[in-house]
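Trainee: Pasting the sequence and the predicted model now:
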Amino acid sequence: MAISGVINTNTSTLNTLDALNGTQGGLDTYLQQLSTGKRINSPADNPADYAIAQRFQTQINGLNQAIANGNQGVSLVQTATGAVQNQINLLQQIRTTAVQAANASNTTSDRQALQGVVSELLAQVQTIATQTQFNGQNLLDGTFAGTAFQVGANSNQIINAAVGNAQTSAMGDHIPAVSPYSDSYGCNGSFVSGGFAPGGAFTITPAQTSAYFTFSGGSYDFYIFRGLQNGGEIGSKIKVTLTGNPPDTQELNKMAAAISSAGIKISGTTQLVNGTPVLKLTYPANDKDISFSGPPYVTSGSYDYNSQTNEITVTLPDSAPHLNSLLSAVNQNVVSVTKTGSSTQLTYPASGQRYAFIEDSNITQNPPIINSSSGSITYTQNNGGSAMAPDSTGMFQEVHIENDAFSSRGTLITSNTPASEAIIPPNTYYGSFSSGTGSSGLSIQGPFGSAQVDVNTETESAASITTAVNAVSQQTGVKARAYTSASFLVATGSYTFTLSNGSSGLPRNAVNISASVNNAANGQPNLNALLTAVNQHTAVTGIAASSRVINGKPELILTNANGENINISAGLANGQLASTALAAGSTGSLQAVSGSTQALIGYPINSGSHAALIQGAVQFASASAYRINNGDMIGFSSQVSRLQSGSALADIDVSTQEGAQRTITIVDQALNYLNQQASELGATQTRIQVSVVNDQSSATNMQSAQSTVQDASIAQATSQLTKYQILQQAGISTLAQENALQQAYLKLLPSG
């Protein structure tokens, strides 16, 4: 290479400086890596890897916070769980006390003392519910619901948590309401204190007589009457339109509801017989009949008086009821009858007016209202002997049912049927329940799921239905208990009858009862002989007799604690109940009553009355709400069950034997509720803890992944640093040599 000898521009020096700058940059990079431990310290180092490392950091930060959240959540859940466990322990003590109070060995003062203990324990249960807090938040009063623990680094990575309301007013036994349309407890029986009250858990037949009908679709306008034993009648107007042919049970329920709510003590329920919807009408057993009659009918037409001919012309629609009767009434005086379209024109002498609309006949209940100025006439016709209003388009028919099948059919009732043919004589049916199987039976929609329960016969016992309910309780979360207890006012006189238990109308374990009841010194019947006669056979029948005094009147209480039927009959005939209740010659009489007012249920049971079949109450029990579809089949509403007065934990009272028995059931359901809460809290805690462990594992793995992308290799960085340090030293040395050459050129200049 030729030596240029240029001193203005030192190209070699500049090249060396460039090399030194590059060396310095590398040296700075590896010094920073060694000082920070990171290979990437800024986006300039590696934009793509920098972005990846930051995303990892975002996840790592979120996971670390989620771990902290989870640990706090575990602490919160443990706080709630501990409080619930304390409530469970208190309820166990309350239940033990209730079992003690239910024993007959306790006196009234004993039970009052036990109630004092229960009240104190119950107050502490409530205190725990209202004062258990975490970070200032109440946990057990129902406000900590719909919450979520953030246990992940990203949105919606949560664990939902809800702690139920553990206040005493929110826990207890959910029970269904008694159906207002049922033949059972609301009409012909008693359901006091949820069916736990002695003498208040029964329905009795034949306290009523039943009739069955099939209906077509169409409009219905009629009066329904009960023929009373004393010769009078009571009735109400019914106007309903049914769709479908035939209407399904839901549609037919419109007719059942209209009749049940009419206030004349006729109840209507629906059921399926061989797939056909049937309306069952039930009314008191001693009624003579039920009957149907069309309502009064108002007809309007035009009216014209011709003063020149002294004739009246009335134009009426052809749809006017009893038009033929009207024609006949004025026939002798009719001048002309003219048909125009859908109208009929009558012209007759004015002197025949009084014959045309005869008062107190089938034609009119009052003289016509004539408005000469407007030329109109209006008159009200009575039913004219028809069973329904003339414009009714539906039809219905009485049917007879045996073994869940139609055995025969009665009169088909239409708007043209004479009212004299629409009288239904009494048919005595035993059993207050309605039968139905499969989809036509009971459908229990509980907190766990749904299941069907069959009611095989109208006379099925509460015990039998309870067995069926409990058989599917694992599917529904709803259990049941059966209890039969009926109270009676007892007249003085002699009593001879057969007492039996059983189900589905089949009497079992029959025994003969004979006793006389006389007045005691206080003027009230002395029931001791009757009580003794019944209780001598309790081991056979399962029926126990007791007594109580309400409003100064003694009551006989017959109880089957297992919920089987109680039958009172004048013996048995071919394995069935005899037709009458007390044997011939018995002079006494029993009258079923309900509640503290001793409301009369049905009619007296004596030697002239039908045999009595007494069915018990099904006591449904669940810690959560549920629904019993078709519940009116056995006396209950199909509305969602709820905590009713007396069924909440706050209402428990062991100061009476009845209250102690009910307390056991209520506390059992409260315990079920709290046990479920504790289980759910335990499951929530487990989920949170597993999530925390998973978050820790994820954070560790992400930190490892981030290290792979971001962290520096110390060995490599040290090696590179040494390399650049050597290069730097070499560059400086080279730069010095380059500068020395430039200085050498100066020696060529002459000295001054």
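Mentor: Nice, I can see it.

Trainee: From here on, just use CA atoms for contacts and neighbour counts.
Mentor: Will do.

Trainee: State the distance from Ser267 to Ile312.
Mentor: Separation of Ser267 from Ile312 (C-alpha to C-alpha, to the nearest Å) stands at 50 Å.

Trainee: just Ile465 next, same as before
Mentor: Note on Ile465: its distance to Ile312, by C-alpha to C-alpha, is 71 Å.

Trainee: Among Ser267 and Ile312, which residue is more densely surrounded?
Mentor: Ser267 (27 against 20; other C-alpha atoms under 10 Å).

Trainee: Test my guess that that one contacts Ala258.
Mentor: No - the pair Ser267 and Ala258 does not pass the contact test of C-alpha atoms under 8 Å, sitting 9.3 Å apart.

Trainee: The closest residue to Ala529 other than its chain neighbours: what's it in contact with?
Mentor: Nearest non-adjacent residue to Ala529, counting by C-alpha to C-alpha, 6 or more residues apart in numbering: Ala515, 5.8 Å away. Shown in contact with Ala515 (C-alpha atoms under 8 Å, 6 or more residues apart in numbering): Ser494, Tyr495, Thr496, Ala529, Leu530, Ala533.

Trainee: Check which element follows the host helix or strand of the third one along the chain.
Mentor: If I follow you right, that is Thr496. In this structure, Thr496 sits in strand 493-503 according to DSSP states H and E. Next in sequence after strand 493-503, counting helices and strands by DSSP H and E, comes strand 506-519.

Trainee: Strand 493-503 and that following strand, what's the angle between them?
Mentor: Per axes from the mean of the first three to the mean of the last three C-alpha atoms, to 10 degrees, the angle that strand 506-519 makes with strand 493-503 is 160 degrees.

Trainee: List the buried residues in strand 506-519.
Mentor: Across strand 506-519, burial judged by 16 or more other C-alpha atoms under 10 Å covers Pro507, Arg508, Ala510, Val511, Ile513, Ser514, Ala515, Ser516, Val517, Asn518.

Trainee: this is the comparison structure:
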Amino acid sequence: MALSIASNASALMAASAASSANRDMDVSMERLATGKRVNSASDDAAGVSTISRMNSQVRGLNQAIENASQGQSMAATAEGAMVEVESMLQRMRELSVQSVNDTLNSNDRSNLNDEVDQLKQEIDRVVSATAFNGTALLDGSGDFDLQLGANAGQTMNFKVGNLSTTALGTSLSGAASTASTSNSASGTAAVETVAQMAFNGNDTYEFDLEVGDGAGGTTTLSIAGADVAGGSASDVADKINTAIGAAVTAGSMAAGSVEAKANGNVISITNNMGDSVSVSGFSSDGNGTASYSSVSGAGSSLLLDDAGATTSLSNTGGGGVTNAAGTLTLEAGKDYNFTVNGNNISVSNLGTDTTEDELLAELKLAIGEGAAGSAVSGQVFTLEDSSGKNIEITNFDAAASEAGSAGSMSMTIRTDSAFATPSNTFAQGGSDTSDIGAGAIVQLQFSESEGDYSLDLGGESFTVATASAGDSLQEAIGATRDAINANTQINGNITARVVDGKLEIENKSLAAVTLDNFGATGKAAEVAGAATFGSTNMVTAQNASTNNGVEATPSETTMRFSEDDTYSFKVGGAQVTAQVSDGNLDNMVAAVNSQSNITGIEASLSNGDLLLTNASGGAINLTDFSSEGTGSATAATAAGQGGSATLTDTNAVTGASTAAAGVATATTMELSMDTTDDVSFQISDGRTNSVVRLTSFDTTDNSAMLAEVQSALSQSGSNITASVTSATSAITLTNSLGGEVELSNFKSDGAGVMTASPASEQGVGKMLDDTGTGASQSAVAAIDISSSSGATSALDALDRAIETIGKERANLGAVMNRLDSTISNLTNVSVNTEAAKGRIEDADFATESTNMTKSKILAQASTSILAQANASKQGVLSLLQG
């Protein structure tokens, strides 16, 4: 044998054996640790797939066992309720037997019937309330599938009949359909959608009204030339109803689906279908608007106005200091004593040649400065104390009077202070000049109705042309107003109006405007000559004291803001910007009051609104309104101080809508015949009764019956319509309003039977037969034991009802027993499948323990041999050393 060291075969063999023994030992230890023979697909590739399938089957079987147990509970719940229903039926039968006996009088039977009625109500309550996990059990809708296997299709079905009093007693079988001569169905009634339009102003209006039909469609009605007169909108309602009638005739709307009613200036539009209502294209011939609101159904309240955005409102003033006036008539040759403002006035030496101007001049001297003449006519004088003091006439039979100088113009100024600025009188040839203060209003009155006047306003010249133009004084003043407002140099700051025959000028700017260069021509320029008096004045004043005039009535404007937003506007020309948050107006009050030293307008809160007050009675002008969002403000002046407006910076609003309040679920009932026969019956929608005359109902061609039904419904104005589809010979009755569809008094010439089938959950299908026994089988709901004959009939109905309950209970008992067997079988299959899976998947501890011991021994032995094999080559060293 050769001696070599290049290859140590024995060591390699020992190392391989050690590795194999360790690997086998790892496998055994894993299986012993997990208890499973198959821990990965490499352990048993085919076994892994089998184990997965068996695992699904076992888990499915266990759930099926749970399903069966739940099914038993459901059946037990229904059966328990049936026990109570049967108990009540037995009591009702007991009472019926008692009522048949003639030892009872009518009162006794009525008392017994009262208990029967209560029991019927309780049966219906039990039927409606009995449910399992929210599913009704006894109302006839019960059609239940139980999954009783691990795989699809492994189900069991059972049904529970309708046990309500309307079904019990009608058939021994307890089926949903039974012979009768009447039947009814009822869907979900519509919730009326109601919108209102309140018309603001007598005007002629136009708009389009669009209404939903409850089935996804809409109809548009064009309303034109609708008048609101005398605060009544009846013409608007009439035109809407006329348009509705035309649409009904055209077939685009159902009769009674929409109606309009008027109450004063408000019309109510009702969509009985419960669908939407909307208005668009709103306009008025004048300035009329309409407030749209949703009464029933979601929608916004809007002001319909075909005008543009409204950003300003002017309060004309509550009344600044006013000028008192009166009339005084004096006769020549008489002396007078009277009191003016507490001053004792004496008039004497009055002759026929005394002129009005002479007397007026003396009166002015007696009363004091500030009186201005404004009119003279014969011996009648009009007195006006333009300083704002009362002219109180006492101890005299006539009223006070006042006269003015010929060819003059008097000016009364309303300022922001509590005291009126004294009036100024402009005369021909004078050099009077007056400033109209910022925000002030002045009134100019001309003394003569014949002649021309000229004046400069803000540096612009204007003429009141009475004589040269041939106009009346009022026409001339109106022309001057128009000229001032049309002047582009001043119309941004100055506005002219005609008020009570006077030319009123309002300065909207923040600076004073000058009024000067007054002149008069023609008759207006004639100045009265100086009065010539005798040794004694005609008028003397014995008391120089005066009284205050009428104090200013504060101007007031309220502002109500529509929503939280940031608002900007000008008050009296001063800019105000503030935020309204959570309806709080404190910021707005502070912003307005910060400008009070400029505007004279103060803000406060009043019933949740912003109240603007000008204590002097001057105007409150709101301009340049805007908001960052969609907010608007309703501004209203105090009574007699102007109007109101909704301030908004948005464009004109010409449309609004109200969402559907609750669309009806149409009620339908299908009518079919088992054979061709001549039949008659009645159809009711709960409001009308339609009589269908004896007509052939052909099972192959029902056109004659359809025409008769449609004619009967049309003549009675019923809400029900009739139709037929090509796919069936049945006639379908539809109440689109979701109301009742009731069929009654069915009669046939032959033995034909009609089936009346309501839609799902709208009623119970019945066979209508006036010849069979089924027609006489009344339901428990119809029994009445207040008479002996009624009690006798009740016994038959109750016997059938008790029999029905018995059959239903027997059916449920069979179901529960079947489920017991199902559970036992499923348990057996599950256990055996689990055992089979265990034989594949589980580890054999005896075998694995033996394998692990063997592997340990082999691992130790191979390690020892490997050491010896490595040491066997040490002899080569001895040979080399020798």
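Mentor: Here it is on my side, so go on. Here the structure is a predicted model, which is why all the values come from computation and not from measurement.

Trainee: Let me see the TM-score of these two.
Mentor: Superposed pair, TM-score by TM-score structural alignment, normalised by the length of structure 1: 0.38. Supporting alignment: 326 aligned residues with a C-alpha RMSD of 4.4 Å.

Trainee: still on that earlier bit, if any of the contacts of Ala515 of structure 1 are buried, give me the ChimeraX selection for them.
Mentor: Buried members of the contacts of Ala515 of structure 1, defined by 16+ other C-alpha under 10 Å, are picked up in ChimeraX with:
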select :494,495,496,530,533
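
Trainee: returning to that earlier point: the residue nearest to Ala529 of structure 1 and Leu572 of structure 1: what is the separation?
Mentor: Relative to Leu572 of structure 1, and taking C-alpha to C-alpha, Ala515 of structure 1 is found at 19 Å.

Trainee: before we move on, back to that, residues bridging contact with Ser267 and Ala258 of structure 1, i.e. touching both?
Mentor: Counting by C-alpha under 8 Å, 6+ apart, no residue touches both Ser267 of structure 1 and Ala258.

Trainee: coming back round to it: as a markdown table, the buried residues of strand 506-519 of structure 1 with distance to Ile52 of structure 1 would be great.
Mentor: Converted to a markdown table, these look like this (distance: C-alpha to C-alpha, whole Å):
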| residue | distance to Ile52 of structure 1 |
| --- | --- |
| Pro507 | 84 |
| Arg508 | 84 |
| Ala510 | 88 |
| Val511 | 91 |
| Ile513 | 94 |
| Ser514 | 98 |
| Ala515 | 98 |
| Ser516 | 100 |
| Val517 | 99 |
| Asn518 | 101 |
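
Trainee: Could I get the contacting residues of Val576 of structure 2?
Mentor: Residues near Val576 of structure 2 by C-alpha under 8 Å, 6+ apart: Ser568, Phe569, Lys570, Ala591, Val592.

Trainee: Out of the residues you listed, name the ones that lie in helices.
Mentor: Among the contacts of Val576 of structure 2, the members falling in helices (DSSP state H) are Ala591, Val592.

Trainee: Which one of the contacts of Val576 of structure 2 sits in the busiest neighbourhood?
Mentor: That'd be Val592 among those, by other C-alpha under 10 Å, with 23 neighbours.

Trainee: Just list the residues touching that one, thanks.
Mentor: Contacts of Val592 of structure 2 were listed using C-alpha under 8 Å, 6+ apart, and they are Val571, Val576, Ile601, Glu602, Ala603.

Trainee: same thing but 10 Å
Mentor: Counting by C-alpha atoms under 10 Å, 6 or more residues apart in numbering, Val592 of structure 2 touches 570-571, 574-578, 599, 601-604, 610, 612.

Trainee: And it, how far from Thr637 of structure 2?
Mentor: Taking C-alpha to C-alpha, one finds Val592 of structure 2 at 17 Å from Thr637 of structure 2.

Trainee: Counting by contacts, list what the helix or strand Thr822 of structure 2 falls within packs against.
Mentor: Using DSSP H and E, Thr822 of structure 2 falls within helix 788-841. Using 3 or more C-alpha pairs under 10 Å, 6 or more residues apart in numbering; DSSP states H and E, the elements in contact with helix 788-841 of structure 2 are helix 45-100, helix 106-129, strand 155-162.

Trainee: mind running it again at 8 Å?
Mentor: In terms of contacts (3 or more C-alpha pairs under 8 Å, 6 or more residues apart in numbering; DSSP states H and E), helix 788-841 of structure 2 is packed against helix 45-100, strand 155-162.

Trainee: Out of the ones you listed, flag the one nearest Gln474 of structure 2.
Mentor: Nearest to Gln474 of structure 2 among those is strand 155-162; the distance by C-alpha to C-alpha comes to 89.4 Å.

Trainee: And that closest one, what's buried?
Mentor: Of the residues in strand 155-162 of structure 2, Met156, Lys159, Val160, Gly161, Asn162 count as buried by neighbour count, 16+ other C-alpha under 10 Å.

Trainee: For those residues, work out which two are farthest apart.
Mentor: Met156 and Asn162 (20.3 Å).

Trainee: residue ranges of the helices in the stretch 1-150 of structure 1, please?
Mentor: All helices of the stretch 1-150 of structure 1, identified by DSSP state H, counting those that start in this stretch, fall at 11-36, 47-101, 108-131.

Trainee: and the second one, what does it pack onto?
Mentor: The one in question is helix 47-101 of structure 1. Packing partners of helix 47-101 of structure 1 (3+ C-alpha pairs under 8 Å, 6+ apart): helix 108-131, strand 133-134, strand 147-150, helix 657-710.

Trainee: Ok, the last one next?
Mentor: Applying 3+ C-alpha pairs under 8 Å, 6+ apart, we find helix 108-131 of structure 1 packed against helix 47-101.

Trainee: how far off helix 657-710 does the helix it packs on point, in degrees?
Mentor: Using the same axes, to 10 degrees: helix 47-101 of structure 1 against helix 657-710 is 170 degrees.

Trainee: now the angle from helix 47-101 of structure 1 to helix 108-131?
Mentor: If you take the same axes, to 10 degrees, helix 47-101 of structure 1 sits at 170 degrees to helix 108-131.

Trainee: Any idea which of the helices and strands packed on helix 788-841 of structure 2 gets closest to Ser793 of structure 2?
Mentor: That would be helix 45-100 among those, by C-alpha to C-alpha, at 9.0 Å.

Trainee: State the number of residues packed around the residue lying closest to Ala633 of structure 2 once chain neighbours are set aside.
Mentor: Leaving aside its chain neighbours, Ala633 of structure 2 sits nearest to Phe561 (4.3 Å; criterion: C-alpha to C-alpha, 6+ apart). Here the number of neighbours of Phe561 of structure 2 (other C-alpha under 10 Å) works out to 21.

Trainee: likewise the one 4 residues further on?
Mentor: Counted with other C-alpha under 10 Å, residues neighbouring Asp565 of structure 2 total 19.
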